[in-house]
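[1] sharing a model that was predicted from the sequence below.
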Amino acid sequence: MIGFSYYARVSSLSPRFYQSLLDKCWRRSGTLMYRPDQRRSCCPHYTIRLDSSQFNPSRAQRQTINRFNKYVIGDSYAKEAARLHPKSRDQAKKRDNHFDLVERVHEAEDDQLLKPPEAAHKLEVTLEHDDFTEEKFAVYENYQRVVHKDDPAEITRSGFKGFLCNSPLRRETMIGSDGRERRLGSYHHCYRLDGKLVAIGVLDLLPECVSSVYFLYDESIHKHAPGKLGALFEIALAIEEGYGWWYPGFYIHSCPKMRYKIDYSPQFILDPVALRWDPLDRKVLDLLDKKPFVSMAEEIQAGSAATARASEEANRDSKISDVPEESESPPNGSDEDDDEDDEDDEDDEDNIWLFNSQMPGITPLSSIVALDMDRIHLKITPNGPLYKTSDLVSWEEQDVKQWPGLRAGVAELVATIGPELMDQICLDFVPHKR
């Protein structure tokens, strides 16, 4: 564990396994997996998700889609199409009184328009493999330079490839409960206007969600609120293809730039302690306004404990005797000694044993000690056979509590992913290019 997160590098990842990790506060950046320690961090990262089937777009969100569609088709097309392809009274009434998100996001796409006439602009939205192309890099370069104000010298093709292309997620397909086939893996949701690639939504398509990794766009469409458009298109994808949930990435309550994520509702927040989903409602937001770390499980527990204490005090017959006041001086040494201890603690924070960190939601050491970790697979050579941890000469000689050490390191990983996933991992010791 380094700083306020636990890190792991992956070379191959199944979509179903990654779905399980998302629901345990994990997230990926390229091939780097990380699980934040919300309790110790000054800016805790919370996992949130939207139930796409219950999503009700706000007036502002509906206007964003409608204005963009109007820009794409143009007034001339709208008038001529109404004359050549008139809607029935029922069709017109339905459109005026009911906002269907899936229908509306596709409304201005070129392959959905009735022709003739021709629209003012040609909009094409496609789901493509997350491969590198110069066309995609041009959008990335413009976005990082114009929106994020990055130094042009630091915007590189290798950085783009490592961050947003060639994901470790394996591409697969699955049959959903509705009988439809769904794509799984990492994809680029590409938006082209008049043949030019103007925006890319980097997505992880998982068994139960559309996970938004990154959204980037060209400065030429800034006036159309591309961030909002991208979110609405992704939610529509979750509805249309049956993924169910939309994960907009980590939410940091103290970061104003992330407040837009909670504009889409109903949302749920993952309790970092209990690893269960709670409604992201006014009660939770008010708590986050007061303190950085919030766990509804701990709030409930604290409330129950306070009630129990109040009841105990009310029923207490004996009086509490006075006790001497504690000395204000440190019991052992001076204030200078405390300062030295603080400095040591800061140094230790850079690399501490996970089980000493009080990270919420991990499997406790007492449970890890009882696990049989001897059969975890190991990959030693690129094309050789798989081994097991018990095949290592030093494995039996080490104790889980001997940190730093291999067994202690494996114990950390198992604690963060959960014992139920232990038999699904393979520790890769083969050097990989980054």
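    Good, I have the coordinates.

[2] when you work out contacts or count neighbours from here on, use the C-alpha atoms and nothing else.
    OK.

[3] how would you label residue 40: helix, strand or coil?
    In three-state terms, and counting by DSSP: H, G, I helix; E, B strand; the rest coil, residue 40 is coil.

[4] if we ignore the residues flanking it in sequence, what's nearest it?
    Computed as Cα to Cα, 6 or more residues apart in numbering, the closest residue to residue 40 that is not its neighbour in sequence is residue 4, at 6.6 Å.

[5] beyond whichever helix in the chain runs longest, next helix or strand please.
    Ranked by residue count, the top helix of the chain under DSSP state H comes out as helix 59-84. Toward the C-terminus, helix 59-84 is succeeded by helix 89-97 as the next helix or strand (DSSP states H and E).

[6] identify all contacting residues around that next one.
    The set of residues that contact helix 89-97 without belonging to it, under Cα atoms under 8 Å, 6 or more residues apart in numbering, is empty.

[7] run through who's touching the helix or strand hosting residue 344.
    Secondary-structure assignment from DSSP H and E places residue 344 in helix 335-349. Defining contact as Cα under 8 Å, 6+ apart, one finds that helix 335-349 is touched by 2-4.

[8] how about CSV for those residues, with distance to residue 338 and secondary structure added?
    Shown next, in CSV, are the contacts of helix 335-349 (distance: Cα to Cα, whole Å; DSSP: H, G, I helix; E, B strand; the rest coil):
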residue, distance to residue 338, secondary structure
2, 24, strand
3, 22, coil
4, 23, coil
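
[9] try this one next to it:
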Amino acid sequence: MNSNYKFGVTQSFQCNYLDDQYERLLIAVDPILHDSEHYSWLMHQGFRRSGNDIYRPHCLSCQACQSLRVLVANFTPSKSQKRLLKRSQSFVVKLSDNVKSSYYPLYEKYINEVHTDGSMFPASPEQFRSFTENDVTEQIYIEIWHGEELISVAVTDDIPNALSAVYTFYHPAYRKYGLGVLSILKQIDISHQLSRDFLYLGYQINDCEKMNYKNRYKPHQILIENQWNTVNK
């Protein structure tokens, strides 16, 4: 990493994912890093963004967060993923390059019915804008429709050589269709259509139920000690 770039380190605070741990973040504070090309380079180093903040776990005694990216060209859906795709054949996928007025009501319903026990409850427009607006990179919005009804939106960063999953929200009445999984499968498919090498899924945390699902998309790579290691099975 270029020593001329400016980074900051936060104080340690209670981990949001593991109750017995404290987390600390390395923050890319240099303005030159806040564009799509530099962000792509930073993601290769294990960084993510939240709004305009670009960060990477920098914890003193824990390495549980592992950056994970799917190898798009070689991806093969599992048997359960194939069944899910077959079950959802009546749905239609559309792409948008801007936030539509129909998104927030769907997001609000999702948070206020599915995640009442989470830190994002209750939903608010400010919170919604925190991941749909940024000055770092372009975004695409992967919509899933059932007839005339919008049932899911996957907010996705569009960076050189890759897409990066940011946040997905969906209609609670369609939970049985596994729209979270379906959205990732569609992100992989669109990454392939756009000739991107990777789909970044964020951090895999094996001991956290909410964060241990990302390694089900194979083959993928996990960043361990600054080396990307491929997992095929």
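    Yep, it's here. From a predicted model like this one, the values you see are computed outputs, not experimental measurements.

[10] work out the TM-score between the chains.
    Structural agreement between the two chains, given as a TM-score (TM-score structural alignment, normalised by the length of the second structure), stands at 0.82; 211 aligned residues with a Cα RMSD of 2.3 Å.

[11] among the contacts of helix 335-349 of the first structure, who's most crowded?
    residue 4 (23 neighbours; other Cα atoms under 10 Å).

[12] the lengthiest strand in the second structure aligns to what range in the first structure?
    Scanning the second structure for the longest strand, with DSSP state E as the assignment, gives strand 149-159. Strand 149-159 of the second structure lines up with residues 196-206 of the first structure when matched by TM-score structural alignment.

[13] quick one, helices of the first structure?
    Along the first structure, the stretches classed as helices by DSSP H are 15-22, 59-84, 89-97, 101-106, 134-146, 157-164, 226-241, 282-290, 296-314, 335-349, 365-369, 406-417.

[14] mind putting those into JSON lines with mean neighbour count?
    Converted to JSON lines, the helices of the first structure look like this (neighbours: other Cα atoms under 10 Å):
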{"stretch": "helix 15-22", "mean neighbour count": "19"}
{"stretch": "helix 59-84", "mean neighbour count": "15"}
{"stretch": "helix 89-97", "mean neighbour count": "10"}
{"stretch": "helix 101-106", "mean neighbour count": "18"}
{"stretch": "helix 134-146", "mean neighbour count": "17"}
{"stretch": "helix 157-164", "mean neighbour count": "16"}
{"stretch": "helix 226-241", "mean neighbour count": "21"}
{"stretch": "helix 282-290", "mean neighbour count": "12"}
{"stretch": "helix 296-314", "mean neighbour count": "12"}
{"stretch": "helix 335-349", "mean neighbour count": "12"}
{"stretch": "helix 365-369", "mean neighbour count": "13"}
{"stretch": "helix 406-417", "mean neighbour count": "21"}
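
[15] can I get those in JSON lines including distance to residue 29 of the first structure?
    Compiled in JSON lines, the helices of the first structure are given as follows (distance: least, Cα to Cα, whole Å):
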{"stretch": "helix 15-22", "distance to residue 29 of the first structure": "12"}
{"stretch": "helix 59-84", "distance to residue 29 of the first structure": "28"}
{"stretch": "helix 89-97", "distance to residue 29 of the first structure": "40"}
{"stretch": "helix 101-106", "distance to residue 29 of the first structure": "28"}
{"stretch": "helix 134-146", "distance to residue 29 of the first structure": "16"}
{"stretch": "helix 157-164", "distance to residue 29 of the first structure": "6"}
{"stretch": "helix 226-241", "distance to residue 29 of the first structure": "19"}
{"stretch": "helix 282-290", "distance to residue 29 of the first structure": "26"}
{"stretch": "helix 296-314", "distance to residue 29 of the first structure": "28"}
{"stretch": "helix 335-349", "distance to residue 29 of the first structure": "22"}
{"stretch": "helix 365-369", "distance to residue 29 of the first structure": "27"}
{"stretch": "helix 406-417", "distance to residue 29 of the first structure": "17"}
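
[16] out of those, the one nearest residue 175 of the first structure is which?
    When these are ranked by proximity to residue 175 of the first structure, the top entry is helix 226-241, at 11.0 Å, counting by Cα to Cα.

[17] good, we can wrap up now.
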